[in-house]
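Novice: I would like the atomic coordinates for the input below:
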Amino acid sequence: MVVWAERWPSGHALLDGTLITVIPDPAIQLANLRAGKIDSMVISKPLYNKIKDDPEFRVYVNPHNTMVGLNFNHKSKSISDIRVRKAISHALDRKALIHGIQFDLARIASCMFPDNHWCHNPSLVPVSYDPELSKRLLAEAGYSDGLTIKGYNFSDPDSRTFAVAIKDMLSRVGIEWKVNSLSLTAFGEKARNLEYDVSQHVWPYIEEPDLPLTSQFHPNGAFNFGRSHNEKVIPLIEKGRSELDGAKRAKIYQEIERLLYENYEDVWLWWEVMVVAFQKNVHGYNHEMRQKHGQLYQWSHPLWFKDGHP
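Specialist: The predicted model follows:
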C-alpha cells in the first residue's frame, strides 16, 4: 500500500500512457468504441448525433483553439483592393456553413483568437452575411461583370466539402473561385510562390499569441512569404513579443486583432469545437476544467479505469 500511495497519490491506478490506434474511417472508429476495443476517441462531427445520448458513453463537446478561414494574397491585383476583400468576406454565410458542413459544431469567428483565448478582442463581431453589399462593392471596384480568382485547398474529404460550399456562395455574388485541391507538399509550394488569390486556411492549437501573428503577418514570418504587409500591425507584433506583462500583452494583441479585422486582412469563418467520448469505466475527466484550460488540462491530468483495468 505504501508503493501504491507513492506512485498514485490520488488513490487511483493512473494510466501510464495512451496507445493510439489509427483507424481512417470515422464510422469504423465508432464501431470499435461501441465494441469496447478502444476507450476514448474524438468523434467525427457527422457521427455526433449517433452517440450524444448513448448512456453507455460519456460524451463531451469542448471549444478547440483552431481557426478555420481563408487566406488573402495581398500581392494579388484584385485582392489588394479592400473592397474586393470585403466583398468576399460578406459573401460568406458563416451560420449556414457551420450548420451545413460542421453540423452546428463550431463557433462563428470574428478574428484570429478564439472567444475563450486570453488575447481575444471581445469588441469585434463576426463579419455579417450581406451578398447585396458584396455585389455593390465589386461593382465599385470595377468588377460589375464578375470576378475570377484562383486558389487552392487541402485534399481531404472535409476540405473538399469546404471548397464546394465556399465556391457556391462566392458564385452567388459574381465571384468565380477556381480552386484546386492539393496535397500538403503542393499546398506549401503554392503558398511560397504566392500562386493564389484566396486559399483555405486552418491554424490549429492557438496558445502563445505571437506564433500565429508573426508567422502570418510579420515580414519575417514562416508563412507570410510576402502575402501580407500591414504597416500598423507589424510594430505591434514586435512590441507584443517583447512585452513581459500579461495584461499589457493582451491589450496589444486585442489592438492587433482590431487592425486586422478593420483591414479585412483575411477571412475568419469559425473556431473549432471538439467532441470526445469515453467508455463509462474511464474516470478522472473534468469537463469544466477542460473547457477552461484546454490542452493544458488535457495533457497534465491523467485518467484512470474505474476498476483498475479496461
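
Novice: C-alpha from now on. contacts and neighbour counts both.
Specialist: Noted.

Novice: Leu137 - that's part of a helix, no?
Specialist: Yes: counting by DSSP: H, G, I helix; E, B strand; the rest coil, Leu137 falls inside a helix.

Novice: Give me the neighbour count for it.
Specialist: 21 (other CA atoms under 10 Å).

Novice: which residues does it contact?
Specialist: Applying CA atoms under 8 Å, 6 or more residues apart in numbering, we find Leu137 in contact with Arg83, Val84, Lys86, Ala87.

Novice: ditto for His12
Specialist: The contact partners of His12, by CA under 8 Å, 6+ apart, come to Trp304, Gly308.

Novice: related to what we said a few turns ago, switch the contacts of Leu137 over to JSON lines; also include distance to Phe223, neighbour count and secondary structure.
Specialist: Listed next are those as JSON lines, based on distance: CA to CA, whole Å; neighbours: other CA atoms under 10 Å; DSSP: H, G, I helix; E, B strand; the rest coil:
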{"residue": "Arg83", "distance to Phe223": "24", "neighbour count": "20", "secondary structure": "helix"}
{"residue": "Val84", "distance to Phe223": "23", "neighbour count": "24", "secondary structure": "helix"}
{"residue": "Lys86", "distance to Phe223": "23", "neighbour count": "22", "secondary structure": "helix"}
{"residue": "Ala87", "distance to Phe223": "24", "neighbour count": "26", "secondary structure": "helix"}
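
Novice: here's the other one to compare against:
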Amino acid sequence: MGRRLVVIGLAIAAVSAAGCGHLPGRQPDPDQAAGFRGGAWREAWSRSPASLDPAHLVTLLDAAAATLIYNGLVRFDLQGRLVPDLAARMPERSADGLTYRFELRRNVRFHNGRELTAADVVYSFRRVLDPATLSPRAWVLEPLAGAAAFRRGERDDLPGVRADGRYRVVLTLERPLAHFLSLLAMPAGFVVDRAEVERHQDPADYGFHPVGTGPWVLAGWLPGAYLRFHANLDYFEGRPHLDRLEYRVIEDGATARAEFVAGNLDRLRLTPGDSRRFREDLRWRDAMVPAMDLAVYYLALNCEKPPFTDLRVRKAINHAIDREAILKAVLPDRHVPANGSIPPGLEGHDPALAGWTQDPDLARRLLAEAGFPRGFRMEILQTASPGALAITEPIQSMLAQVGIKARIVQLETAAFFSAVGDQGNPDAFFISWWADIPDPENFLYPLFHSKNRGAGGNRSRFADPVVDRLLETARATMDRAERVAMYQAVERSVFRQAPWVPLYFPVNYSIHQPWVRGYISSPVATAQKMTGVWFDPEATPRPFRPRGNRRETASEDAQLSDTPVVTHGSHAPGGKHADFHHASRCPRRPGGVAGGRAGFSRTHR
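Specialist: So this is what the prediction gives:
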C-alpha cells in the first residue's frame, strides 16, 4: 500500500470514528444559525422512493426520505449515538433485560394537528407485524413477546407492546436482545396516525400521502421528477432553519454534476469519476467531504461445495489475490482495505485483525497439499456491472497465476440473487453487505450464523457451532465491553477459516456549495433530518433572502402544497446484499429481489 493510501485510510477511519464527516470551513454556531431562516435546499436523487409508508420502506433512499416525515421512539443522531426521539428520555429497562418502559414527550403533534399518544405507538407496531400488512420490515419487531405468533396469524393479542396510560409505552421481549433499541430506530419503528392510514381504500395509497410528526411535511411528489417538502413550523424540537426541501430525480450523473457546478444543487454525492474530476479542480478540491459507508465488499466462497470445503483451498485463493493493487487501480481514495467484516469506526472493528497477504508460492503449495497441484476450474458470479467487472477481472488474472482457471459469469440482478440464494450452488461470487444499524451484530450474526445459511445472509454457507454459540451469547449480553470483545473473537475465528476474500470497506465523497452550513454526512440513512442545515447569506452567490425568525405565510406554503401528491407507484422489495453499483440489495425475506438503486434493509434473521 502506498503512503498516500495509508494516510487516506487513517483519515477516513478517524472521520468514521466520529460518526460524521463535517463540511470544511465555518460550522454553525447555534445562536448565529438561529438568525438565518429561509431558503430551499436542492439535491439530486437517482430515482423516486418506492413508498413513504414505514411498513414498506426497503431502500436507503426510501428511509432517507421517510425520516424527514416521521419519528420513532428513539433514533440515531448524526454522530451515530442512540438518543430519545418521541420518547422524552431513554427507557427504563428491567434487570432481566426483557421490559422497556418509554415515557412519551407531551404535546407532540402529527402534521394534521392531532396529538400523538401511546395508542399510536401500539397501533403502528401492530400494523407492521400484522400479516395482512405484508410488511417486509416485520422482522425488526419480531423480538417482541408474542410477535412471531401474531405475525403468523396464530394469535390476536400482542403482549409485547401495550399502552400504560396516555403517554407511556411498555415493550416486552421474548428474550434479552442487546441491540433491540437500535432496531427501534429503523423505519419500521416510525409512528403513523391510524386515521390517516385507514382513510385510504387502497392500503398502498397511504405510502403516497404520508402523515407523521417529523420536521418536514410532504408538499409535492411527482414520481420520476421530484419530491418537495415544507418545514413543519410546529415541530417538537423546533422548526428547521430552511423553509423548503426539493429533491429532483436526475438519473444521469453528468447532468447532476453540471447542475451542481451551475449552482442549481446544494449537495452532490460523488461517483468515483466525479471524485477525480473535483479533486483536480482547485475550486472544489478542498470542499470534498469523505465518509465511511456501513458496508463491506467481498468475494464469497461456497464453504459447502468442493473444493471450497477444504480450508487449504480457501486460504490459497486468499493468498493468490493482491487486493491492494486492485483497489488502488480501480478505487483510489474510495476504499479502506478489509481484513474482516466490521467496518472502521464501528464499535467492534479490530484494527489488529491480521489479513491475508499475497503469496503466490504459498498459494500453489496449499493447492498441492489439497490435491490440486495443477489447480482447478471455477466460476465467479457477479451482477452485470462494469464496476464489478473491474474488480473480478484482476482477481481472475491473479488466480490464473496459481493455476486456478476462473470463469466470470455476469447475471442480471434477479438471476444473480437467485443463484447465490437458497436454491443456488455457486462456487464463488462478488457481493457486498450494507448495515441497517451501526452495530457490529449487523456484520456478524446474519453473515456467519448457520441458521442464516443462503438468502438469510450467510451466502458463503459458513458453519461453525462455536461461532454460533458465541454469536447467540453476544446478542444477549448487555455489558457493552463484554459484547464487543465477543464480537471481535467471533470475527477472528471466522476469518481464520477464510469463508471470504474480504476486499474493502467503501468510502464515499460528497461536496457542498460554499453557502451550506451545518450539513453533516452520516452513514446511517435515518440520521439526517435536515433540521440543522442553513444557508450563510455572506457566502451565497445566488439570490437569497433570510427570513429571520418569522413564520412562513400561508401563501408561501401554498406554493408547494398546490402540487398534487400522486397515489400510484411501484412497491418493490429491497434488501441488504448489493452489487458494485448498489443497484439492488438482497431480496426481502424470505425471498424475492429488489428493484431500485440503493438497498436499505437487512431482510435476514
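
Novice: rewinding a little: which of the contacts of Leu137 of structure 1 also appear as contacts in structure 2?
Specialist: Under the criterion both residues aligned by TM-score structural alignment, their matches' CA atoms under 8 Å, the contacts of Leu137 of structure 1 that remain in contact after alignment to structure 2 are Arg83, Val84, Lys86, Ala87.

Novice: Please work out how many residues are found near the counterpart of Phe217 of structure 1 in structure 2.
Specialist: Using TM-score structural alignment as the criterion, the counterpart of Phe217 of structure 1 in structure 2 is Phe448. The tally of other residues near Phe448 of structure 2 (other CA under 10 Å) stands at 26.

Novice: ok, now His120 of structure 1?
Specialist: Neighbours around His120 of structure 1, by other CA under 10 Å: 22.

Novice: how close does the residue lying closest to it once chain neighbours are set aside get to Thr66 of structure 1?
Specialist: In space, and not counting its chain neighbours, His120 of structure 1 is closest to Phe113: 5.0 Å by CA to CA, 6 or more residues apart in numbering. Per CA to CA, to the nearest Å, Phe113 of structure 1 is found 9 Å from Thr66 of structure 1.

Novice: what's the overlap in contacts for these two?
Specialist: With CA under 8 Å, 6+ apart as the test, Phe113 of structure 1 and Thr66 both reach Ile206.

Novice: Of the two, which one has the most company?
Specialist: Between Phe113 of structure 1 and Thr66, counting by other CA under 10 Å, Phe113 is the more crowded of the two (25 against 19).

Novice: where does the counterpart of the more buried one in structure 2 fall, helix, sheet strand or coil?
Specialist: When structure 2 is aligned by TM-score structural alignment, Phe113 of structure 1 is paired with Ile342. Following three-state DSSP, the label given to Ile342 of structure 2 is coil.

Novice: For Ile342 of structure 2, which residues are in contact?
Specialist: Applying CA under 8 Å, 6+ apart to Ile342 of structure 2 gives the contacts Val296, Gly348, His349, Asp350, Pro440, Phe443, Leu444.

Novice: Just the ones in strands from those residues, please.
Specialist: Assigned to strands by DSSP state E, the following of those qualify: Val296.

Novice: Closest to Leu183 of structure 2 out of the contacts of Ile342 of structure 2?
Specialist: Distance to Leu183 of structure 2 across those (CA to CA) is lowest for Pro440, with 12.8 Å.

Novice: ok, that closest one touching Gly345?
Specialist: No: applying CA atoms under 8 Å as the test, Pro440 of structure 2 and Gly345 come out as separate, 10.5 Å apart.
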